[in-house]
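> structure of the sequence below:
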Amino acid sequence: MVDMAFLSALGLTAVAGYLLGAVPFGLVLTRLAGLGDIRTIGSGNIGATNVLRTGRKDLALATLLLDSGKGAIAALGARALAGWDGVDPALPVVAGVAAVIGHNYPVWLRFKGGKGVATTLGVILATAWPVGALACLTWLAMAAAFRYSSLAALTALTLAPVYAVPLAAPVHVAGFALLGLLAWWRHRDNVRRLRAGTETKIGQKKADAG
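Model (predicted):
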């Protein structure tokens, strides 16, 4: 028999997660700072990496924290609303995945958003922190070694479900694998540029690439 209460909770957390994830903090912060529309410079992305191309490291850091924070809050909020003890792990994972989808396809921006890396890492940290810690370390190591944000992100998010196999529940493995696939889809242009050797490095302006 279908548990209608559980299905209702899944639907509610998914909608709430999506709406929270759809808040475009990078766009809001750069406009408040008088830098105009972040979508008209660099990669056109609303994430922290493109905000960094404005030269405002403080805004890039704030965007990173807020974007990752909304993913974590969506997941933790679902867990809190359902009750911390004995909560089904599917609820925070569904809310987190919905937040990433909201960031990538925000209704407020005609479904043209970011690539969801920071939001995804926030979700992973909030739902399975050991996996999130390893994913963040992977990102840092790859970024330090190669200075490609996209390569670092794809490596970290591809390995996250692998890390989750011994460290988390099957629903985490499935959720993180889905987020990894979504990241690859959103980074398909970056993958082409990486293969061509024209991808922009961290801290490098788009016009200076190649």
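> only C-alpha atoms for contact and neighbour calcs from this point on.
Fine.
> which helix is the longest one in the protein?
The helix that spans the most residues within the chain, counting by DSSP state H, is helix 57-82.
> so how far is that one off the chain centroid?
How far helix 57-82 lies from its chain's middle: 9 Å, per Cα atoms, centre = their mean, to the nearest Å.
> one more to put side by side:
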Amino acid sequence: MIPIIILMTGVAYLCGSLSSAVVICKLYGLADPRTAGSKNPGTTNVYRLGGRIPALLVLVMDILKGTVPVYCSYWLGLEPVALGFVAIAACLGHIFPLYFGFKGGKAVATAFGAMLPVGPELAGLTILSWLAALFVWGYSSLAAIIAVILAPFYTYFIKPDYTLPVAMLALLIIVRHKANILRLFSGQEPRVWDKRGKLKNSN
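Model (predicted):
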């Protein structure tokens, strides 16, 4: 089983390394999301640079980068903790992409995708938490942080065996948002619906 874990962890990292934001922006002739806008190659920045369709494509691709390797690992019989390592590998690929100079995004969508095999209940609750936090406060980064903090608690009541892997993912995402957390405390984090030209940093 160890060789399979190593293999799937490597596959997950390589899948995660495919930067959806960079690829979609190139296809649509948009500015490089690593150097324009918030300089974060993620869905929110692509939305500000190119609008809904490119952002939606980035979101779907980023989610699949997490779902596919974890789901395949699940069907190969990997235990929950091993699935957690596969999921983290996919997220690390997104954060430090091999194909794009190890400069990636926050991995929120990829982490969400990695949680999908746990069940639709977790997915639904996580999305609702994100939407509620976004509606109340307007910060994409804060919404993501709140959603991942709640995810392990949801998992405990849905499929307790997967609580640790989901908690591992949540911790990674929170650490990745360190800069956003500091900006939130200092009042410098922009809201999603601010004018595009005024946005400098975001999730």
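> superpose on the second structure and give me the mean offset of the helix or strand that the longest helix of the first structure is followed by.
Elements were assigned by DSSP states H and E; along the chain past helix 57-82 of the first structure, the next helix or strand is helix 90-104. Taking mean Cα distance after the TM-score superposition for the first structure, the mean distance separating helix 90-104 of the first structure from the aligned residues in the second structure is 2.0 Å.
> in the second structure, what range does the helix or strand just after helix 90-104 of the first structure match?
Next in sequence after helix 90-104 of the first structure, counting helices and strands by DSSP H and E, comes helix 117-127. Aligning helix 117-127 of the first structure against the second structure (TM-score structural alignment) gives residues 108-118.
> for the residue nearest in space to the middle of the second structure, give its distance to residue 163 of the second structure.
Centroid-nearest residue in the second structure: residue 108, 1.9 Å away (criterion: Cα atoms, centre = their mean). According to Cα to Cα, to the nearest Å, residue 108 of the second structure stands 18 Å off from residue 163 of the second structure.
> cool, residue 178 of the second structure as well?
From residue 178 of the second structure to residue 163 of the second structure the distance is 23 Å (Cα to Cα).
> who has more neighbours out of the two?
Ranked by neighbour count (other Cα atoms under 10 Å), residue 178 of the second structure and residue 163 place residue 163 first, with 21 against 11.
> spit out the contact partners of the equivalent of that one over in the first structure.
Correspondence of residue 163 of the second structure to the first structure, assessed by TM-score structural alignment: residue 173. For residue 173 of the first structure, the contact set (Cα atoms under 8 Å, 6 or more residues apart in numbering) comprises 160-162, 164-165.
> how about residue 154 of the first structure?
Neighbours of residue 154 of the first structure in contact, by Cα under 8 Å, 6+ apart: 180, 183-184.
> how many other residues sit next to residue 135 of the second structure?
Residue 135 of the second structure has 12 neighbours, counted by other Cα under 10 Å.
> relative to residue 134 of the first structure, how far out is the corresponding residue of the first structure for it?
Using TM-score structural alignment, the partner of residue 135 of the second structure in the first structure is residue 144. Distance of residue 144 of the first structure to residue 134 of the first structure, given as Cα to Cα: 15 Å.
> which outside residues touch the match of helix 117-127 of the first structure?
By Cα under 8 Å, 6+ apart, stretch 108-118 of the second structure touches 16, 59, 62-68, 70-71, 74, 87-88, 90-91, 94, 122-123, 144, 155, 159, 162, 166, 169, 173.
> give me that answer again for 7 Å
Identification of contacts with stretch 108-118 of the second structure by Cα atoms under 7 Å, 6 or more residues apart in numbering yields 59, 62-67, 70-71, 87, 91, 123, 144, 166, 169, 173.
> among those, which two are most distant?
Spanning the widest gap among those are 71 and 144, at 22.4 Å by Cα to Cα.
> okay, these two: which has more neighbours?
The neighbour comparison of residue 71 of the second structure against residue 144 (other Cα under 10 Å) goes to residue 144, with 26 against 21.
> how about stretch 197-209 of the first structure: buried residues?
For stretch 197-209 of the first structure, a neighbour-count test (16 or more other Cα atoms under 10 Å) marks 199-206 as buried.
> repeat for stretch 57-72 of the second structure
Buried positions in stretch 57-72 of the second structure, judged by neighbour count with 16+ other Cα under 10 Å: 57-59, 61-71.
> do stretch 136-150 of the first structure as well
Judged by neighbour count using 16+ other Cα under 10 Å, the buried positions of stretch 136-150 of the first structure are 136, 138-140, 142-143, 147-150.
> for stretch 22-30 of the second structure, same thing?
Result for stretch 22-30 of the second structure [16+ other Cα under 10 Å]: buried residues 22-25, 30.
> in helices, which of those residues appear?
Of the buried residues of stretch 22-30 of the second structure, the ones assigned to helices by DSSP H are 22-25.
> dump those residues to TSV, plus distance to residue 102 of the second structure.
Shown next, in TSV, are those (distance: Cα to Cα, whole Å):
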residue	distance to residue 102 of the second structure
22	13
23	15
24	18
25	18
